[in-house]
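1. Take this sequence and fold it.
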Amino acid sequence: MPDEPIAAIANAEPHHEKEAAAYRAAPHHHVVSPDNQAPLLTSAWYSTSDLAACLRVDASTLRRWRTAQPPQGPPFVTASERVVMYSALDVEEWLHRRRTVPTKGPNGR
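-> Got it, this is the predicted structure:
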C-alpha cells in the first residue's frame, strides 16, 4: 500500500462498486434516536475486507477478534453465516475509545 494518511473511516468508500453505490446513496450524518442509539440503517457499512483495508490490518485479524472469547475489536453484525458487517459509526466510536493522547509529564516533556 502507498504511504499516505489513512482516510477517516466515515469518509472512506468501500472497494466494491455495488457497495460503493450503496455507500454514496446513504446519508452520512449522525442522528441519535430517543434511546441514544444511532440509526444503523442510515450509516455506512463495511464488509470485513473493506474494514481491514481501512484499518490496514489483515482480514484474518478482524475474524480473530470476532471469534475471541470475549469478542474483541469493533462491534459487528452477523447478517448471515457468511456475511459480517461493521457500521461506520460503531467503528468510529471504537477508534475514539482506543485513542491515546500523550500528555506532558511533570517536567514539561
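
2. contacts, neighbours, all on C-alpha from now
-> Fine.

3. Quick check: closest non-adjacent residue to the residue positioned nearest the centre of the chain.
-> With distances taken as CA atoms, centre = their mean, residue 91 lies nearest the centre of the chain, 3.0 Å away. Sequence neighbours aside, residue 74 is the residue nearest to residue 91 in space, at 5.5 Å (criterion: CA to CA, 6 or more residues apart in numbering).

4. And for residue 97, the neighbour number?
-> 9 (other CA atoms under 10 Å).

5. Between the two ends of stretch 65-80, what distance do you get?
-> 18 Å (CA to CA, to the nearest Å).

6. how about that stretch: buried residues?
-> For stretch 65-80, a neighbour-count test (16 or more other CA atoms under 10 Å) marks 66, 73, 74, 75, 76 as buried.

7. Would you do the same for the sequence below? I want to compare the two.
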Amino acid sequence: MHARSHIPATNRLSNPTPAIAACPAHEPDPATEFDLLHSGWYSTEELASLLKVDPSTLRRWRSATPPQGPPFVQIAPRLYLYSIPDTQLWLAQKRTDPSEAA
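-> Next up is the predicted model:
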C-alpha cells in the first residue's frame, strides 16, 4: 500500500509561485550569462559521428592524462555529454592552433 501525503489538500501547491526567471529582476542578461541547459548537448556517439571518428577515440581522449578532445561532463559512470558551444569553441581553437594534436 502506498503512503499518502500528510499535507492537507488546502496546503498543496494548487497555484505554484512563478519561476525566478519570470521575475524581471532575475532575468538573465544575454550579454553576460549563457543558459547551458538550452544550448544543447552531444552524446559520445553523436559527437563521434559529427567528428567522423570512432566513439572509442572520444573515450581514449577522455581517459588521457591530461584529458584531450572537447570538454565533457560526466553525468553517470558510463554517460558523458559534450556541450555544443564548448565543442564549437574547441573545434575553432583546433583550426587556429596547428600545434594542437588530437
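
8. out of the buried residues of stretch 65-80 of the first structure, which one sits closest to residue 48 of the first structure?
-> residue 76 (9.4 Å; CA to CA).

9. which one in the second structure is aligned with the closest one?
-> Under the alignment (TM-score structural alignment), residue 76 of the first structure pairs with residue 72 in the second structure.

10. do residue 65 of the first structure as well
-> Under TM-score structural alignment, residue 65 of the first structure pairs with residue 61 in the second structure.

11. quick one on the thing from earlier: wait, the residue nearest to the centre of the first structure touches residue 85, no?
-> No: counting by CA atoms under 8 Å, residue 91 of the first structure does not reach residue 85; the two are 10.8 Å apart.

12. so who does the nearest residue in space to residue 47 of the first structure that is not next to it in sequence touch?
-> Among residues not flanking residue 47 of the first structure along the chain, residue 85 sits closest, at 4.9 Å (CA to CA, 6+ apart). Residue 85 of the first structure makes contact with 45, 46, 47, 48, 76, 77, 78, 79, according to CA atoms under 8 Å, 6 or more residues apart in numbering.

13. in which helix or strand would I find residue 90 of the second structure?
-> helix 84-96 (DSSP states H and E).

14. what does residue 74 of the first structure give?
-> Short version, using DSSP H and E: residue 74 of the first structure is in no helix or strand.

15. now it: how far from residue 56 of the first structure?
-> 14 Å.

16. just to revisit the earlier point, let's have the buried residues of stretch 65-80 of the first structure in TSV, adding distance to residue 38 of the first structure.
-> Below are those laid out as TSV (distance: CA to CA, whole Å):
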residue	distance to residue 38 of the first structure
66	22
73	19
74	15
75	13
76	14
